[in-house]
Every structure is written in structure tokens, then in C-alpha cells.
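Peer 1: next comes the sequence, and after it the predicted model I'd like to discuss.
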Amino acid sequence: MPHQQGRLTRRGRIWFGYVYENGIRKQVNTHCTDRHAAMIELRRLEQEAADPRKAAAARTTLRQALEMLVEHRWSEAKAGKRAPETAHFYAKKAGALLRLFGEDFRLAQLDAPAVDAYVRARRDEGTSDHTIHKELTTLRAALRLALRARLWSGSLDEVLPERFGAGYRPRERALTPDELSRLLGELTAPKAAAVAFMVATSANWRECTRARREDIDPQSGWVHLRGTKRQTRDRRFIVAHPALLSLLRYAAEHAPGQDLLFPPWANVRRDLLEACARAGIERCSPNDLRRTYGRWMRIAAFPDEIIAPTMGHADTRMLERVYGKLSPEELSRRLLLHARAALPDCIANASVGTEIDGISRQAGLAGSAKSS
């Protein structure tokens, strides 16, 4: 038998109440056995009924916001505004966020201390600040969408750290010809062919896995790289550097595939790390192999405006800042390559002006002046 006390009705041990939603009286379950606690819960339910959007925002979880972000990125990829790899990127970073925050973490709980605790936990796991920066970028993008959908009412500037990861310095590793030769000697023929292909063409790992036999002409040096990240990444050009052309021909000869050039290589980073250790050289990654192309092309004095499009860059800024950065020794060798094209010596046969005690003289005439 229900027992009513004011605005509450008890059924068994549980208290129920009534709220008005859009002018309609509705019974709600407080899930409380204590009358005082039931009144507090009833007031909260009344507030939610009065402002459904605020109630929805209070219930929104981080998982829902991240799923909305990934879905949005995939829709942009289907529309051709983003690459599929970008959607994969956000999905991967969303996984890292959910692992530490938890599947049921609510956006209403998100504040600066919670984000700071996340950063500390990731650093304790040995994660670099650069990787954490990418994860916070994903979180920021999810919160922007939630803010637009009125599922979150917080402030991005108050929650997220300012300019986190601004001190990141990109790697500058590139292999010398001797290092590359030693590395190839520590790999099986198919894997060595893939490494040679990446150095010869500037292909990143994704482009390497998509390379087909029909995409290369090892005799002329023409290649087609099937890039997907942006429009400039899908590119056709000729490998003109003699050493790089030799590597392209090596890759074509030792690549086992007749359609796709290279078989799947599941643990490429680990295998490269171990091969570098056996070869006695500094570790390298697939992106370091791509960087090697830019370094060798710059050392050979190819113009940046030619190198940049062959690497899939829209301009030369990335090449100058990262991929083609030269050491002082490499810069000196490049300068020597231009020595033959230098202007003739313009002062070899000219008299040199001097000034002594404020009197301007010509060194070439000094002897004749004294003799007279």
C-alpha cells in the first residue's frame, strides 16, 4: 500500500515523487529509501525537467563526446575534407583518454585538476609530452563539438593547459650512405627493399604499404606515390638523384610482390630498431628514412622548391625546418658544389683603398707616389 507524505510517496522501501515536464505531471523514482535523501533527489529531478538541455549536459560522458568527434571526422573524410588516416588518429587518441579517465567519466566532472592528473599519469607511464599534446588536442576537439551541441558548458581555456608541448623539437635523424648500407645488410631482402624504396622516394610508411608494381619505372626513375593525407601527397615525379635512383632499382629488383610491391610488415619499428642495433648505428624509424631523402637531395644542391613537392609538401617550410636540415659539414659540402658557378673575383686586379690618419690613399699607387 503506497504511503504518501507531502510530495513523496513510498512504495515498499523506495520513495517516489512527481515532477512537471513540458506541463505534464510525471511520476519519478528517486531510488532512495531515506525520505530526506529522496527530497534532495526530487529537487534535482525537478531542475532537470525544467531545463532538459542542462540535464542532458550533466549526463553526457567523455565517451559520448569522443564518439561524436570520431564520427564527425569520419564524415569529413567521406566528404573529402580530411584523410581517413586523420579519423584513425582521433580514434586512437580517444582510446588513450578513455583508458585513464574511464568509460563513465562525465564531462561535468572535467576540470583543470582532472586534466593535470591525466598528464601526470601519462608521464608516469613514460609517455612523451609530444604524444600527450596530441591526446589533449583530441580532447579539445571533442569538447568543442560538445560545446556546440550544448552538451557541455565549461571553458576550454580554464580546463586545458595553455600551449602544452610547445617545446617539442622534431627529430632530425637521417642516415648517411654508409649507415644505410649497413642497415640493408641486416634485413631480409623484402624488408631491405621496402627500406630502400622509402629512402629513394620519400614515401612514408603508409605510402610504402600502398605502392604497386605499376607505380614505378626503375629505368627512367618515374614513381607514383599514393598518398592520402592531403591532395599534395598523391604525387608523381622522377627520381633524379643517382644514388636514390640506384636504391629505387634495388627496391624494384628485390620487392617480392607483383601487385603490391611489399608484403605486410607488422613490426616495422621493432625490426628497424633491432637491425640498427646489429648494424651498430643509431636507431631509425620509417619517418627517418623519409627524412633521409630530403637530406640527401639538399646535400646534392637540388632546390628546395623542387624537393618539397616530391615529398608531398605544399611549400618549403617543413623541408627547411625539419626534413632537409643540414649539419655544418653538410652545408659546407653543398656550398662547395656551387663554387664553380660563383661570380669571378671582382677585386683581384683592383686597387685597395686605405685610410691613414684621415687621409684616403690607394694602396696600388703608394709605391709610385713615394718614388716620385
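Peer 2: Great, that's in hand.

Peer 1: C-alpha only now, for contacts and for neighbours.
Peer 2: Noted.

Peer 1: what comes into contact with stretch 30-46?
Peer 2: Stretch 30-46 has contacts (CA atoms under 8 Å, 6 or more residues apart in numbering) with 8, 13, 14, 15, 16, 17, 18, 19, 20.

Peer 1: need the buried ones from the residues you listed selected in ChimeraX.
Peer 2: To isolate the buried subset of these in ChimeraX, counting by 16 or more other CA atoms under 10 Å, use the following:
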select :8,14,15,16,17,18,19
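
Peer 1: with secondary structure and distance to residue 186 added, can I get the contacts of stretch 30-46 in a markdown table?
Peer 2: Shown next, in a markdown table, are the contacts of stretch 30-46 (DSSP: H, G, I helix; E, B strand; the rest coil; distance: CA to CA, whole Å):
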| residue | secondary structure | distance to residue 186 |
| --- | --- | --- |
| 8 | strand | 78 |
| 13 | coil | 74 |
| 14 | strand | 72 |
| 15 | strand | 73 |
| 16 | strand | 73 |
| 17 | strand | 75 |
| 18 | strand | 75 |
| 19 | strand | 74 |
| 20 | strand | 75 |
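
Peer 1: put this beside the first:
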Amino acid sequence: MSGEWRLVLYRGAYCAYRREAGNPIRRALGATNREHAEAELARFVAAEARVTGGQLQTVGQAFDAYIQSRPAEGYARQRALWIKAAIQKVVRPDLLALPLEAMDRSACRDFAQARYRQGAKPGTVATNLGILRAALNWAAGERLIDKEPPMELPPSAPPKDRWLSAEEARALMDGAEAPHIRLFIILALHTAARAASLLDLTWDRVNDRFIDLNPPGRARTRKGRAVVPMNPVLAEALIEARRGALSDHVIEWAGGPVLSIKKAFRRAAERAGLPGVTPHTLRHTAATWMVQAGVPIAKVAGYLGHRDSRTTERVYGHHAPDYLQEGSAAIIERLHGPSMLFSPGSFEPVGGEQKSKTRQKRQSGAQKKR
């Protein structure tokens, strides 16, 4: 019986390794560094699967191939392993044991109902099925399976509109006792990046002009990653972190990469009196602050890595200073004429020639009290 291929360093060179019938089998990858070797290993495994033909018969086999294709020390592989463990909690239906042709929308609905009975929320179930769908889509793209099976995810929950004030953000940084948590908070607020991209960030993608959140060789996905500018606050925090760095990763703990920051972040939020605030709240906060400051939606979309600025408009548009002002002005002008148009937030008529009725009543009331 053959084991799965894994990456090893043999006589100074990276190679794919597994055991067959007790014998070691090695295949040279021709890679010069670990990141390159991991990418070559993924291609080697995919190519072998195509050559052997019909190797991937079940959903679980396709999911395992996807996991194997992710960088060994990266967040993406660890997250996929967590999702696999969550899917395995459901015995009926056992999605991973299903033949690929049996994977359909009905199986997804049955799985969702089983997870709900276990206490999982719709957002959690959507994440479980979403990562599985990404894996099957990848397998289809690599021609490891004929086509991506039809799947159905629970409806998306409305986006959370929780964002931090400047005072809350400072309190959160003060509540971060561990240096790597404080650094994560600073990076998240100033880059508007997702947690996964920050945990994957390595020093070779940081310089005095920008931070490149997209690692070399990473396939472009729906969740884009941007190149964001360096600023003085980021530079100060990163220079301090670089002095004590023990690994290639910017966010590190005990000399190695951090796979999950949720628990430590939750403790920092609780110490700051901000229960319910999550790492993603920081991304939402950064985007909200930019829109509130009048930064054009298209530029905010670029900062967030959104492919389509309509996504940014839908989630953050209502924070813009002039949100729907043109529509409101058109209604007022039609009903009451241009003299009743007010500049946003001032309650002063355009041109400042007349005072609003609201302000007149306020002043009249004050004079009567005197």
C-alpha cells in the first residue's frame, strides 16, 4: 500500500517522498527553496493523479489532494484540515465518502441539516461547504475530476456592520499583551487585510515602500490580496518586529508561523471590553474609516483586494459622507424648490441666505426662555 507524497530534504535537495510496500520512493523536484518545492510537489501529485487515471473517485480523495496542494506551513492548509475535521463530525451523510457523482445539492442540504442539529450556525455550515466547494473546483481545474459537482450553500448572512471607533482601536491595542497580537492588530488596521493574508505574510514581501499581501505563485481567487503602501506607523512596528524575528514570517510565535490567532485575539478584545470583536472586525473598521473620510469607493476596493467595486459599494457605501445625498436633494427640490436644499451636516441652506425652519424654532425657543 502506498502512502501520500510529502516533501523531504534529501542530500541537500528537495524531493517528493513516500513509501511503497515498505520501500522508500523519492522523486527529485528540481526546486531551489521550500516555497518553490511545495509548488512543485503540488504539480507532481496532480500530474501523477492524471497519469494513473481514475484515482480520485470520492469527494474525500479530491479534498485530500487539495489539502496536499496547499503550502505545508501555511494557513490555507491548516484551515482546510480544520474544515475536514468539521465535515467528518457528520456521519450521515458522510460527504467525504461519497462518490463524486453522488455529490449534489441534496447531499449539501442533508449535511447542513445534520450540522444544524449539532448546533452549528448557518455561517459555519456555509464555510464548511464553501471550502469543500473550493477544493472540488480546484480538482476540476487540475483535471483530477471530470467536473465540479453541483453544490448548494446556505444563504449568506447579512454583513456585520460592527466597526471600531478610534478609542476602541487604541483600547484593543492596549489589551494585546503578546507582541505578536499587537503587531497583528496594527497590521490589520493599516492594511485592511484578512487574517489569513497577514498570517501568511513573510519578510521578503515587505519593503520601505509597500507590503505585498499576495505571495508568489498564489492563484488569484475570489478573495483577492492587495499591495498596500507603507506608512510611518507600520514602518515603526515592523522595524521593531524585524529586530527580534526568528523566522521568515512577520507574525510569529516561538520562532514559527502562527496558524490561528482567534483565541489570543479574543482574550485581547475581552481585556479591552470589546466582546464579540473579531480579527475581521479590523478589516471592516479600516474600510469604514476610509469611506467615511471620503476616499472613493474604487480606491477602497483596490485596498481591500475586491475584484468588483460593487461589492465594496454594497457593504460600505452607506458610510460615505454623501451617501444618497443626490437622491434626497432631488426629492426636496421637486417638492419644495432649490431654496430648501441643505449642505450635508450643516443644516444651513445652500448659499447660507436662509436658516432652516428647525434652527429657527430652536432659536425662537431659546429667546422665549430668556
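Peer 2: Cool, got the structure. As the structure is a prediction and not an experimental result, all values here were calculated from the model.

Peer 1: ok so, going back, among the contacts of stretch 30-46 of the first structure, which two are most distant?
Peer 2: Spatial extent of these (CA to CA) is set by the pair 13 and 20 at 23.8 Å.

Peer 1: I'd like the distance between the most centrally placed residue in the second structure and residue 287 of the second structure.
Peer 2: Using CA atoms, centre = their mean, the residue of the second structure that lies closest to the mean C-alpha position is residue 194, 3.9 Å off. For residue 194 of the second structure, the distance to residue 287 of the second structure equals 12 Å [CA to CA, to the nearest Å].

Peer 1: please apply the same query to residue 357 of the second structure.
Peer 2: 36 Å.

Peer 1: who's more crowded, these two?
Peer 2: residue 287 (28 against 11; other CA atoms under 10 Å).

Peer 1: trace the more buried one over to the first structure, please.
Peer 2: By TM-score structural alignment, residue 287 of the second structure lines up with residue 294 in the first structure.

Peer 1: contacts only, for its match.
Peer 2: Residue 294 of the first structure neighbours (CA under 8 Å, 6+ apart): 202, 307, 311, 319, 323, 324.

Peer 1: again, 10 Å this time
Peer 2: 174, 199-202, 288, 300, 302, 304, 307-308, 310-311, 319-320, 322-326 (CA atoms under 10 Å, 6 or more residues apart in numbering).

Peer 1: the second structure: which residue goes with residue 207 of the first structure?
Peer 2: Using TM-score structural alignment, residue 207 of the first structure pairs with residue 197 in the second structure.

Peer 1: right, and that match touches residue 211 too?
Peer 2: No - taking contacts as CA atoms under 10 Å, residue 197 of the second structure lies outside contact range of residue 211: 11.1 Å.

Peer 1: quick check, residue 316 of the second structure in contact with residue 295.
Peer 2: No - taking contacts as CA under 10 Å, residue 316 of the second structure lies outside contact range of residue 295: 11.4 Å.

Peer 1: mind listing the shared neighbours of these two?
Peer 2: 287, 288, 289.

Peer 1: and these, which is closest to residue 39 of the second structure?
Peer 2: Checking those against residue 39 of the second structure by CA to CA gives residue 287 as the nearest, at 32.7 Å.

Peer 1: may I have the secondary structure class of that closest one?
Peer 2: When classified by DSSP: H, G, I helix; E, B strand; the rest coil, residue 287 of the second structure comes out as helix.

Peer 1: one step back: list residues touching both of residue 194 and residue 287 of the second structure?
Peer 2: 281, 304.

Peer 1: who's in contact with residue 185 of the first structure?
Peer 2: The contact partners of residue 185 of the first structure, taken as CA under 10 Å, 6+ apart, are 179, 192, 275, 278, 279.

Peer 1: what's the match for the last one in the second structure?
Peer 2: Counting by TM-score structural alignment, residue 279 of the first structure lines up with residue 272 in the second structure.

Peer 1: that match contacts residue 170, correct?
Peer 2: Yes - between residue 272 of the second structure and residue 170 a contact is recorded at 9.0 Å, counting by CA under 10 Å.

Peer 1: among the two, which residue is more densely surrounded?
Peer 2: Counted by other CA under 10 Å, residue 272 of the second structure and residue 170 do not tie: residue 272 has more neighbours, with 18 against 14.

Peer 1: thinking again about what came up before, any residues in contact with both of residue 197 and residue 211 of the second structure?
Peer 2: residue 226.

Peer 1: counterpart of residue 365 of the second structure in the first structure?
Peer 2: In the first structure, residue 365 of the second structure lands on no residue (TM-score structural alignment).

Peer 1: check which helix or strand residue 365 of the second structure maps to.
Peer 2: helix 357-369 (DSSP states H and E).

Peer 1: any idea how far residue 299 of the second structure lies from residue 62 of the second structure?
Peer 2: Residue 299 of the second structure sits 38 Å away from residue 62 of the second structure, going by CA to CA.

Peer 1: more crowded one of these two?
Peer 2: Comparing residue 299 of the second structure with residue 62 by other CA under 10 Å, the one with more neighbours is residue 62, at 24 against 15.

Peer 1: that one matches what in the first structure?
Peer 2: In the first structure, the residue matched to residue 62 of the second structure (TM-score structural alignment) is residue 68.

Peer 1: which element is that match on?
Peer 2: helix 62-78.

Peer 1: residue 186 of the second structure sits in which helix or strand?
Peer 2: Using DSSP H and E, residue 186 of the second structure falls in helix 179-191.

Peer 1: now that helix: how far from the chain's centre is it?
Peer 2: The chain centroid and the centroid of helix 179-191 of the second structure are separated by 15 Å under CA atoms, centre = their mean, to the nearest Å.

Peer 1: and that helix, which residues are buried?
Peer 2: 180, 181, 182, 183, 184, 185, 186, 187, 188, 189, 190, 191.

Peer 1: the first one corresponds to which position in the first structure?
Peer 2: Spelled out, it's residue 180 of the second structure. Looks like residue 180 of the second structure aligns to residue 190 there (TM-score structural alignment).

Peer 1: how about that match: what's its closest non-neighbour residue?
Peer 2: For residue 190 of the first structure, ignoring the flanking residues on the chain, the nearest one in space by CA to CA, 6 or more residues apart in numbering is residue 255 at 5.4 Å.
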